[in-house]
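# Structural data only, the sequence is not supplied:
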């Protein structure tokens, strides 16, 4: 199955593949309001164009009705800003990484999958670095100015580790914001993941490739606790979606059922991958931490516990990830102590 699709979702508009674009132009990122059918959405532009100024559709982010995501609105052709005073040029062959986010979960399941081709460039020349547009979420640069220029990315340590596992470690990363960029040769690959809509086989192959480079830790059942993360972000209601009392209960019940309780943010990425790769059962609250299950082997059972955002139903993104990775999905409603105890015990094979 090439894609794990949400019910009602459509396959990508452009067939999956890889293109090598000579003398590529990466246009600047722009975003604005879009009003349609009584609904206020957002549009964005910023894509790859070829030597003639023609759009490379493979570089666009598809849109599938998500009101929180902007609609790609790039022109079919642009006038290239060549000549004196034009954009800076990147020499050699680079890889286009889509939209670059600093949010762990989105980076893991939306940005990293765009690195699914092996690092060796089409044509045999090694990839010199990564080029990406800034995240399509968050405040957008209003106009070119200081701080908005294309510049090397400041990477979090966990981003460096994920890039290293994907085979792109140590490479420069250029983020395009309010200024365009020219590239001698730019490799553009299809985006295998559209969050909440589809997860492609190329993404799964990459996650498995990354996990294969790490020795499994050998813990059969792992519970990914967010208690410390939530305690450190207690004043941010957007990040904290679980009451502290319920966090404590989940840790207690998981320990009683035989789970190893871990706090992912206290571990290196490699340590996290080692735990997930070796686990037969993975459990935790809905959200970014549980997305780490993409590194677990096919056949792993993934137990998702609802939070205050979605207390009674699983996140569509998690179900799609589980399906694509060959995992068995189980769901427990938020703050249902009896259900959690029963499901955790059954998942590890303990008597109920």
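Thanks, I have it. All values reported here derive from a predicted model rather than from experimental measurement.

# make it CA atoms for all contacts and neighbour counts henceforth
OK.

# got the contact list for residue 274?
211, 214-217 (Cα atoms under 8 Å, 6 or more residues apart in numbering).

# if we take these, which one ends up nearest to residue 239?
Set against residue 239, the nearest of these by Cα to Cα is residue 211 (27.3 Å).

# Quick one: residues in contact with the host helix or strand of that closest one.
Under the criterion of DSSP states H and E, residue 211 resides in helix 201-212. With Cα under 8 Å, 6+ apart as the test, helix 201-212 has contacts from 1-3, 113-116, 165-166, 192-193, 273-274, 277, 294-297, 324-325.

# how far is the helix or strand following that helix from where the chain is centred?
Where DSSP H and E defines the elements, the next helix or strand beyond helix 201-212 is strand 221-224. With Cα atoms, centre = their mean, to the nearest Å as the basis, strand 221-224 stands 21 Å off its chain's centre.

# quick one: buried residues of the following helix or strand past strand 221-224?
Where DSSP H and E defines the elements, the next helix or strand beyond strand 221-224 is helix 227-232. Neighbour-count burial for helix 227-232 flags 227-228, 230 (criterion: 16 or more other Cα atoms under 10 Å).

# name the helices or strands packed onto helix 227-232?
helix 244-256 (3 or more Cα pairs under 8 Å, 6 or more residues apart in numbering; DSSP states H and E).

# dropping in the other structure now:
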């Protein structure tokens, strides 16, 4: 049986800003003796470890065996070079090559500087370049051995440039890491002929031919044979070029295998899909951090049909046996088939598996039997057939919400005549007629969508007051594989916003598709009725408090966060998911003179503050004291208290806590407050 793997509470931090390059004068390089020797590193002229050039791992983070200080006096006699650019650890192991070297080499396109590339390596450069996968990657990067400086003795550098690492083990990953690796992945595909590229396959990455490593399955060959019968393609990554390995995660393939370095290859592909079988207590945070900025649909699972082998191979850390290979193959096939058939919000390393969405996709036909199209130039909904028109897709969510989108490969606005607004999706109500046909209705206009005949322009227009023949359509169900990447993105955002789930990957969409995310919240707001008023969000720097009479009371909210400072951004935040950092104080102001807000905060390990009037700061700054609770009260202008609900999100706690306004609620786990929102009861 396949079950979701447990994950650690910390899943890696993701950053969307551009990385920086730091300059150090008279830096000291100590080559050391080997891994974790407590000797190697780059240091300032005063002898202090340069954190920007250090290697970190674990959570909480710590340096990988590097001293925090060396005696700078001894470095005065070291040989001196003029300049160098530090590019990390040129590692002989594939996964560490990506995390410790590729994560810094992004500067190649950013810095137009001719200088030696300084790397740390405990292997000779000739040995590193002897690995085919390394030569392939160096080729993509346009690098040769002569470009590198790998000293075997200490030295000083008059001017050292240190690009930020885009990735730190068990720590964080920048969005730019994915963007940079995607470019390399695109280049890799150009080295393959079209007929050699694997497409639309279920792929199993085998370890059965390895002679040493971490995990061995002693009856893996039997398991592979059962998977082959079910149509899986069995491949051995170590026998493929890096170009071929990268292509496996593209082209609608789903990659299955034991979790290991082969899954690091997914970073070269946007939105990869896979199933990683975890055989340790938890998946390493490294994979989750990369998934978080790559829109990944890689599910982390455990299989309960594994047992320790009775004949362990001591060339591996652990040897396992699959008790029932036939059943295991069947379970894997069923799991992968569901991934292909159903629509999931990408888990992006925030949860073990994707969130299945109750949804369907349709093409729409008019009474004249023409497919409804959308013109990519104008966004107009029509029935024209030309190179600029693409199928319209109707996305049905939870059997009650319906959205009209374009199936163009790029995100395209949709514009329906008679509807004042346009956007990447239009929200419509679907009426099911007695003959199995449907009609499209806009409740805001109280009008139906009419399809004009082709000889009258062929446009669709929302202006009909009742259902007549030209307001009747038929639906044709389409498979998930038929929708474009742009539809996938928009529908993921729609499902995320309308699901009311605290999913954890909202910050990815907010940062990468901010305008679309805001627009979808606008659509949700328009779908609010009197039974759906537990909705609160922060849009363009404003706290939106939903009203009982379907109006929105807006107000400005500022949170002071220890790691960031005052947050005054244009982010659209749902209960604090954008900033995973502790709140130390709050300042809220409502804009409606009919209401007044008061609030209090609980300073961790201390006490509740006095009730603070809106527009005033509650909490602390500069003292490193975080909050573990807050409460608020709302009054009308007669001083009558209005019932509200407070929502709180705490660090390392997936739950959103809701409680009545005025209640003095704190984290059950004494965790730091990271998100707040308020709505009418």
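Received the coordinates, thanks. Please read all numbers here as calculations on a predicted model, not as lab measurements.

# tm score of chain vs chain?
TM-score of the superposed chains, computed with TM-score structural alignment, normalised by the length of the first structure, equals 0.71; 303 aligned residues with a Cα RMSD of 3.7 Å.

# picking up where we left off before, out of the buried residues of helix 227-232 of the first structure, which is nearest to residue 66 of the first structure?
Residue 66 of the first structure lies nearest to residue 230 out of the buried residues of helix 227-232 of the first structure, by Cα to Cα, at 26.7 Å.

# Around residue 219 of the second structure, count how many other residues there are.
Look at residue 219 of the second structure: counted by other Cα atoms under 10 Å, it has 16 neighbours.

# contacting residues for it?
321-322.

# same question, residue 264 of the second structure
Contacts of residue 264 of the second structure by Cα under 8 Å, 6+ apart are 95, 98, 287.

# if we go to 7 Å?
Contacts for residue 264 of the second structure (Cα atoms under 7 Å, 6 or more residues apart in numbering) come out as 95, 287.

# Trace it over to the first structure, please.
Matched across to the first structure, residue 264 of the second structure falls on residue 291, judged by TM-score structural alignment.

# three-state assignment of its match?
Here residue 291 of the first structure is recorded as helix under DSSP: H, G, I helix; E, B strand; the rest coil.

# If you rank the contacts of residue 274 of the first structure by neighbours, which is first?
Neighbour max across the contacts of residue 274 of the first structure (other Cα under 10 Å) = residue 211, 23 neighbours.

# quick revisit: next, the mean deviation of the helix holding residue 211 of the first structure compared to the second structure.
Aligned to the second structure and superposed, helix 201-212 of the first structure gives a mean residue distance of 1.6 Å (mean Cα distance after the TM-score superposition for the first structure).

# That helix maps to which residues in the second structure?
Under TM-score structural alignment, the match for helix 201-212 of the first structure is residues 175-186.

# Identify the residue spatially nearest to the counterpart of residue 133 of the first structure in the second structure, adjacent ones excluded.
With TM-score structural alignment defining the correspondence, residue 133 of the first structure maps onto residue 120 in the second structure. Distances taken as Cα to Cα, 6 or more residues apart in numbering put residue 89 closest to residue 120 of the second structure, at 4.6 Å, once the chain neighbours are dropped.

# which residues does that neighbour contact?
100-101, 119-121.

# can you tell me how far the residue mapped onto residue 66 of the second structure from the first structure sits from residue 273 of the first structure?
Residue pairing (TM-score structural alignment): residue 66 of the second structure is matched to residue 72 of the first structure. As judged by Cα to Cα, to the nearest Å, residue 72 of the first structure and residue 273 of the first structure stand 33 Å apart.

# Mind checking which of these two has more residues around it?
residue 273 (29 against 18).

# right, and the more buried one touches residue 293 too?
No: using Cα atoms under 7 Å, residue 273 of the first structure makes no contact with residue 293, being 8.7 Å away.

# how close does the nearest residue in space to residue 586 of the second structure that is not next to it in sequence sit to residue 9 of the second structure?
Counting by Cα to Cα, 6+ apart, the nearest residue to residue 586 of the second structure once its immediate chain neighbours are dropped is residue 559, at 4.6 Å. To residue 9 of the second structure, residue 559 of the second structure is 23 Å away according to Cα to Cα.

# Map residue 115 of the first structure onto the second structure.
Using TM-score structural alignment, residue 115 of the first structure pairs with residue 105 in the second structure.

# what's the answer for residue 323 of the first structure, then?
By TM-score structural alignment, residue 323 of the first structure lines up with residue 292.

# that older thread, the host helix or strand of the residue nearest to residue 586 of the second structure aligns to what range in the first structure?
Assigned by DSSP H and E, residue 559 of the second structure belongs to strand 552-561. Aligned using TM-score structural alignment, strand 552-561 of the second structure spans no residues in the first structure.
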